[in-house]
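1. quick one, fold the following:
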Amino acid sequence: MKPKKKSLSDLGGIMYSTDPSFVYEEENEIPEQALPNQQQDLRVMLDKKNRGGKAVTLVTGFRGSDEALEKLGKMLKTKCGVGGAAKDGEVMIQGDFRDKVVDLLQKEGFKVKKSGG
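-> Model prediction:
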């Protein structure tokens, strides 16, 4: 998973080039190592911000490949019977399913904590 680039300095100083043969060279990023489920420290919270008042259950703190994140998201969405998304190291489940998600993740062997209000 690539970290988000939040400022101009994160982009390496180049924003735009008019040279058609220019190729932007990214730094050699070390791929994030996937941790076993027992070492993953996940947080489950309810989020309503910037979602038009709709509540989503947000699972953060996942470390691993994008494929593993998609697989985890698909499993949670299927078990809860709702939609959602898995991207940027987070899994969003539509609706308030905090208790159910915590139980499901604990059965999979993750270390899980409820956070937020």
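
2. please make it C-alpha for all contacts and neighbour counts, starting now.
-> OK.

3. longest helix of the chain?
-> For the chain, the longest helix by residue count, based on DSSP state H, is helix 66-80.

4. in it, what counts as buried?
-> 66, 69-70, 72-74, 76-77, 80 (16 or more other C-alpha atoms under 10 Å).

5. same question, stretch 100-117
-> Residues of stretch 100-117 classed as buried: 101-102, 104-105, 110-113 (neighbour count, 16+ other C-alpha under 10 Å).

6. quick one: the helices in this structure?
-> Per DSSP H, the chain carries helices over the ranges 66-80, 98-107.

7. helices or strands next to the first one in the packing?
-> Secondary structure elements in contact with helix 66-80, counted by 3 or more C-alpha pairs under 8 Å, 6 or more residues apart in numbering; DSSP states H and E, are strand 84-87, strand 90-94, helix 98-107.

8. so which of these gets nearest R51?
-> Of all the helices and strands packed on helix 66-80, strand 90-94 sits nearest to R51, with 10.5 Å by C-alpha to C-alpha.

9. next up, for comparison:
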Amino acid sequence: MDLQDQLKNLFPDHIPENTDSAEEKSPTYWMQEEPILCKYEKRKGKPITILEGYNGADKDFKALTKDLKTLLGVGGSYKKDIIIIQGDYRDKIMAHLKEHGFAVKRVGG
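-> You can find the predicted model right below:
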């Protein structure tokens, strides 16, 4: 007897909601006209990818940063209207942002 059967025995009148999330919701971000600048730097000998030029709200920065970190499986942060991702992932980040409708411009190398 699994957990679902036990719950049905305890609460026979309960009608469970559909919790199937087969369709993942694509996060919605604030879109802008200007391109986001994607550049590569080394700080203290470690490579980082910097995204500049996004002028969304604070919650949009937080959502976009979290989405990119989850996509790449790396660390990162956002400070003072700049998103910093650990590692050189310019190509993957640019492809992901273009899928979501952003204009992206590669700066340097």
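
10. okay, the longest helix of the first structure sits on what stretch of the second structure?
-> The aligned range for helix 66-80 of the first structure in the second structure is 58-72, by TM-score structural alignment.

11. how about residues contacting the matching stretch?
-> Stretch 58-72 of the second structure has contacts (C-alpha atoms under 8 Å, 6 or more residues apart in numbering) with 27, 29-30, 75-78, 81, 83, 85, 93.

12. about what we covered before: what is the nearest of the buried residues of stretch 100-117 of the first structure to D41 of the first structure?
-> For these, the residue nearest D41 of the first structure by C-alpha to C-alpha is K111; the value is 5.1 Å.

13. grab the nearest non-local neighbour of the aligned partner of that closest one in the second structure.
-> Aligned counterpart of K111 of the first structure in the second structure: A103 (TM-score structural alignment). Of all residues not flanking A103 of the second structure in the chain, P35 sits nearest, at 4.4 Å (C-alpha to C-alpha, 6 or more residues apart in numbering).

14. check N55 of the second structure too.
-> The shortest distance from N55 of the second structure to any non-neighbouring residue, by C-alpha to C-alpha, 6+ apart, is to D81 (7.0 Å).

15. wait, doesn't that neighbour sit right on G53?
-> Yes - with contact defined as C-alpha atoms under 8 Å, D81 of the second structure counts as touching G53 (7.5 Å).

16. which neighbours do these two have in common?
-> Counting by C-alpha under 8 Å, 6+ apart, D81 of the second structure and G53 have no contacts in common.

17. list the contacts for Q39 of the first structure?
-> 110-111.

18. residue in the first structure matching the residue nearest to A103 of the second structure?
-> In the first structure, P35 of the second structure lines up with D41, judged by TM-score structural alignment.

19. what comes up buried for stretch 31-46 of the second structure?
-> By neighbour count on 16+ other C-alpha under 10 Å, the buried set for stretch 31-46 of the second structure is 36-40.
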